[in-house]
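Visitor: attaching a predicted model along with its sequence, questions to come.
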Amino acid sequence: MHRNASSPPLRSLGNVALVLLLTVLCCMGLKPATAHAAAGTFRNPLGTSPDPSMTYYQGNYYLAATEGDAVRIAVAPTLGDMLTAPRVTVWQDTDASRNQQVWAPSFYLIDGHWYIYYTADNGVDDNHRLYVVESEGTDPLGPYHFKAELQAPNAPDEWAIDPVLLRQSDNSLYLLWSGAGTEGHNLIYIAPMSNPWTVSGNRVYLPTDGGCSTIREAPSILQHNGTTYLVYSTCDTGLPDYQLWMKSLPSGADPLQPGNWTQHAGAVFSRNDATGVWGPGSNGFFKSPDGTQDWIVYHGKNTSSYTYDGRTTRAQKISWKADGTPDFGSPLAAGATQDLPSGDPGGGSYWINDTNTSSGSGSVAYTGDWNSGSGCGVQCFWSDDHWSAESGATATWTFTGTKIALLSVRDTGNGIAAFSVDGGAETTRDYYGAIRMGEQLNYVSPELPYGTHTLRVRVTGTKDASSGAAFVSIDRAEVYSN
């Protein structure tokens, strides 16, 4: 069913007080005062896929993540628009031996070409291998052509996933990945490269600590003041305790010597039950548009249940400690408002909550029988939502902008909703989910002329055969104007 038998704890007492105040105002027939959106803010998620990699290049952000059948890149001039940005298919292989289970693309500009590194197989996980494609020029969207399979001479046909590059200040190149060998499975390896598509020497195993006894994967590289940080994920990505650990390499040290790497104790980024983020990991790093800030992009889930589903792309700024090491902080709630990266030209999106409050020019009104409450806890924006299974009940959003996106709960008792923009023809979406999760992207409107619009959500009373009921959840809307 849509509602949990036991309600999770509320996000904060301040949120409870605000909800009570708004309820009193509504009962008095007063409309709550509308807050004004802070210029240059955004909220997660940025995408609906795991294993993200992101960069900022010549006026745009480029985001790639695991899509399964191809490599796709989303492009947006501001981070605030990334969730609804178009995804462009930049590479889809026709070779059946390597065009399935395409995972974890990462991309780099080297000598006038973009190189995308990824793992793929023929539909059998044991056959995952590493590949690289090369762009024809400097456009991150390609076109691309197949360049090479990547194999170390001492491991010519071994299982391998999650390839990334390490580029040193002397322009030397190294490939890192998670692979299998005599040391075990899902472990971190490194090998030298003579160019972006050729592994030129034997692979070396890098011993790593972790929060679980098994799985070291998704290596990523962060460099600061001459020090190289190897950040990697540990534990099964389906677990809520999937987390990031770290090793570091001092300036000038040989990365092929395992003893040159220092292991840092403990997880550097892990689950945050208080904000409803579980399994944060499989990350990348990117610079703000003006180059002054470092950001982490990663995937996380809105449920503590074991599942690979619902891993969404998120980003947040990192800082630096007095000793020069990175401070990743804790994962922020998906709906937490953050300032855009420094130099980002966007004005930001604004939110409308299901309680008819908004950080901009927006509202929501209901007809029919709707339930509301705070039992949703950290799985919902501001810990509350509305839900109804009454056929014909509606929630109508009024907003000023060019596009609207709806995020809310999917659950085992949810059904099908119908959507109509400005009184137009309806489209439908299924709110069913095999595992209850909040902050899920359920609808994105078409691009609209800037102005005031309406989006009506109608409960159809119908459902998928797998669902136990036909509830539709109303929680957060994001409105865009760029």
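Guide: Yep, that arrived. Residues are numbered from 1 along each chain as shown.
Visitor: drop to CA atoms for contacts and neighbour counts, all remaining ones
Guide: Fine.
Visitor: any idea how far the spatially closest residue to T394 that is not a sequence neighbour is from T398?
Guide: Counting by CA to CA, 6 or more residues apart in numbering, T394 lies nearest to R458, which is 4.4 Å off, once chain neighbours are set aside. When CA to CA, to the nearest Å is applied, the distance between R458 and T398 equals 15 Å.
Visitor: coming back round to it: wait, the residue nearest to T394 sits on S388?
Guide: No. Between R458 and S388 there is no contact, the gap being 9.8 Å when judged by CA atoms under 8 Å.
Visitor: which residues of the protein fall in helices?
Guide: If you assign secondary structure with DSSP state H, the helices in the chain sit at 13-27.
Visitor: what residue is smack in the middle of it?
Guide: In the chain, the C-alpha nearest the mean C-alpha coordinate belongs to T313, at 0.2 Å (CA atoms, centre = their mean).
Visitor: thought K301 was touching that residue, still the case?
Guide: No. Here T313 lies out of contact with K301, judged by CA under 8 Å, at a distance of 9.2 Å.
Visitor: quick one: residues contacting the residue lying closest to N195 once chain neighbours are set aside.
Guide: Once flanking residues are discounted, N195 sits nearest to L173: 7.1 Å by CA to CA, 6+ apart. When the contact criterion is CA atoms under 8 Å, 6 or more residues apart in numbering, the partners of L173 are L165, L166, R167, P192, M193, S194, N195, P196.
Visitor: any idea how many residues pack against the closest residue to the fifth one other than its chain neighbours?
Guide: So that's M193. Counting by CA to CA, 6+ apart, V199 is the residue found nearest to M193 once chain neighbours are left out, at 4.4 Å. Each residue near V199 was counted by other CA atoms under 10 Å, and the total is 21.
Visitor: quick one: V199 and S172, what's the gap?
Guide: Where S172 is concerned, V199 sits at a distance of 12 Å (CA to CA).
Visitor: who touches both of these two?
Guide: In the contact map built from CA under 8 Å, 6+ apart, the residues linked to both V199 and S172 are M193.
Visitor: T48 against R314, yeah?
Guide: No. Contact between T48 and R314 fails when scored by CA under 8 Å: they sit 9.3 Å apart.
Visitor: would you map the strands across the stretch 201-350 of the chain?
Guide: Counting by DSSP state E, counting those that start in this stretch, the segments of the stretch 201-350 of the chain that form strands are 204-205, 216-224, 227-234, 243-249, 262-263, 278-287, 294-301, 312-320, 326-327, 338-339, 350-353.
Visitor: another structure for you, compare them:
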Amino acid sequence: MKMEGHYNNPIVLQRADPWVYKHTDGYYYFTGSVPGYQEIEVRRAKSLNELADAERHNVWQAHETGPLSRLIWAPEIHFIRGKWYIYFAASDNEKIRDEHHHHRMFVIENSSPNPFEGEWVEKGQIKTQQESFSLDGTVFTHRNELYYVWAQLGPAIPGNSNLYLSKMENPWTLTGKELLLSIPEYDWEKVGFKVNEGPAAIQRNGKVFITYSASATDENYCMGLLWADENSDLLDGYSWQKNPVPVFETSEENKLFGPGHNSFTVSEDGSQDLIIYHARPEKNHSGDPLDNPNRHAHVQAFTWDEQGFPVFGIPGE
């Protein structure tokens, strides 16, 4: 059995917001934010250690102008209802910190069984009920219904981004109620910026868990946890609870700073749950941390406690 200690961390260099999806064909499909923020790259391998030098394809390139031309952030690859989808955020403005917050969420689709073949078709913007800065969309299926979780600036809510939840009519269209799921309320969610972003869902032990990232993307970046009973109405705000402290944060001892924007997968033999996350090998000393490409993708096994909650431990543990 491949234990966590056998993973060659970091598994991929300079890929922030790492997303790993293990498909039925036995491949791990990996994507993440590419420095320069102008393309979407997908790579695949039969083991996580092989992703560093794996077969890779540039599946989509930013437009020359317009809303899909700048700052291509945090792509996620999913296989939904027999087709491949990649969700990502894009802007029409080079300024990372822009007062108009141009980022919006988009999705592309490929109907080929092999996502390295066929054509990736632009399905357009994921439109929400309030037209504002939005990013980091992810999807999960619960009781045969598709849900979408994302980060968005609430015009009437102080801060930079909150988390929202909605059902989907199809993989590119939201439908019905949009629930305000979480806002930055604790001190550890508001260092540098008031941020809840980068959600990822995992369902275990009768619960739906959503991890997310908080604060600025430097060494203060960390992960929080939301959960609801699997039998509850997920679009009822009272169904959800929030951990008052971070569940994964900087380890100075292990030189892993600002861990976050994670995804979940399982080990090669399926015996272990794994968290995939990015972290920096040092603190961000100057400039905007989003301009620093030293966020690398790491993998770590985690366990579950007696109450059925995930125990992520310490980065690099």
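Guide: That came through, no problem. The structure presented is a predicted model; accordingly, all values stated were derived computationally and were not measured.
Visitor: TM-score of the superposition?
Guide: A TM-score of 0.87 describes the superposed chains when it is computed by TM-score structural alignment, normalised by the length of the second structure; 291 aligned residues with a CA RMSD of 1.9 Å.
Visitor: before we move on, back to that, which position in the second structure pairs with the residue nearest to the centre of the first structure?
Guide: Per TM-score structural alignment, the equivalent position to T313 of the first structure in the second structure is A297.
Visitor: identify the residue nearest that match in space, chain neighbours excluded?
Guide: Across the structure, with CA to CA, 6+ apart as the measure, the residue nearest A297 of the second structure apart from its sequence neighbours is H278 (4.4 Å).
Visitor: what's the match for the one you found in the first structure?
Guide: H278 of the second structure maps onto H299 in the first structure, with residues paired by TM-score structural alignment.
Visitor: what does Q61 of the second structure give?
Guide: Q61 of the second structure is assigned Q92 in the first structure as its aligned equivalent, the criterion being TM-score structural alignment.
Visitor: run a quick neighbour tally on that match.
Guide: The burial metric for Q92 of the first structure, expressed as a neighbour count using other CA under 10 Å, is 17.
Visitor: cool, the one 3 residues further on as well?
Guide: For D95 of the first structure, the count of nearby residues is 10 (other CA under 10 Å).
Visitor: could you tell me how far the match of Q61 of the second structure is located from R98 of the first structure?
Guide: From Q92 of the first structure to R98 of the first structure the distance is 10 Å (CA to CA).
Visitor: cool, and Q243 of the first structure?
Guide: Distance, Q243 of the first structure to R98 of the first structure, using CA to CA: 29 Å.
Visitor: those two: which has the busier surroundings?
Guide: Ranked by neighbour count (other CA under 10 Å), Q243 of the first structure and R98 place Q243 first, with 27 against 23.
Visitor: what lines up with that one in the second structure?
Guide: Q243 of the first structure is assigned C222 in the second structure as its aligned equivalent, the criterion being TM-score structural alignment.
Visitor: circling back: strands - which of the contacts of L173 of the first structure land there?
Guide: If you go by DSSP state E, the contacts of L173 of the first structure have L165, L166, R167, P192, M193, S194, N195 in strands.
Visitor: closest one of these to Y443 of the first structure?
Guide: Distance ranking of those against Y443 of the first structure, using CA to CA, places L165 first at 35.8 Å.
Visitor: excluding covalently adjacent residues, which one is nearest to the closest one?
Guide: Nearest in space to L165 of the first structure, with sequence neighbours left out and distances taken as CA to CA, 6+ apart, is L175 at 4.9 Å.
Visitor: ok, now E178 of the second structure?
Guide: S166 (4.8 Å).
Visitor: same check, this time on N220 of the second structure
Guide: Skipping the residues right next to it in sequence, N220 of the second structure comes nearest to G258 by CA to CA, 6+ apart, at 5.4 Å.
Visitor: that neighbour touches S213, doesn't it?
Guide: No. Under the contact definition of CA under 8 Å, G258 of the second structure does not touch S213, with a separation of 9.5 Å.
Visitor: okay, these two: which has more neighbours?
Guide: With other CA under 10 Å as the criterion, G258 of the second structure and S213 differ in neighbour count, and G258 comes out ahead with 32 against 26.
Visitor: tell me who's in contact with that one.
Guide: For G258 of the second structure, the contacting residues are T217, D218, E219, N220, Y221, C222, E249, T250, H278, A279, R280, by CA under 8 Å, 6+ apart.
Visitor: just give me the match in the first structure for it.
Guide: Aligned by TM-score structural alignment, G258 of the second structure pairs with G279 of the first structure.
Visitor: okay, strands next: where are they in the stretch 351-482 of the first structure?
Guide: Per DSSP E, counting those that start in this stretch, the stretch 351-482 of the first structure has strands spanning 362-367, 371-373, 385-388, 394-401, 403-410, 416-421, 427-430, 437-444, 451-459, 472-474, 476-480. These are given in chain order.
Visitor: find me the equivalent region of the fourth one in the second structure.
Guide: Put plainly, it is strand 394-401 of the first structure. Applying TM-score structural alignment, one finds that strand 394-401 of the first structure aligns to no residue range of the second structure.
Visitor: re the thing from before, show me which of T48 and R314 of the first structure is the more surrounded one.
Guide: Per other CA under 10 Å, whichever of T48 of the first structure and R314 has more neighbours is R314, with 27 against 19.
Visitor: surely that one and W295 touch.
Guide: No. R314 of the first structure is beyond contact range of W295, at 10.4 Å (criterion: CA under 8 Å).
Visitor: residue contacts, the alignment partner in the second structure of T262 of the first structure?
Guide: In the superposition onto the second structure, T262 of the first structure corresponds to Q241 when matched by TM-score structural alignment. Shown in contact with Q241 of the second structure (CA under 8 Å, 6+ apart): L226, W227, A228.
Visitor: try it again at 6 Å.
Guide: L226, W227 (CA atoms under 6 Å, 6 or more residues apart in numbering).
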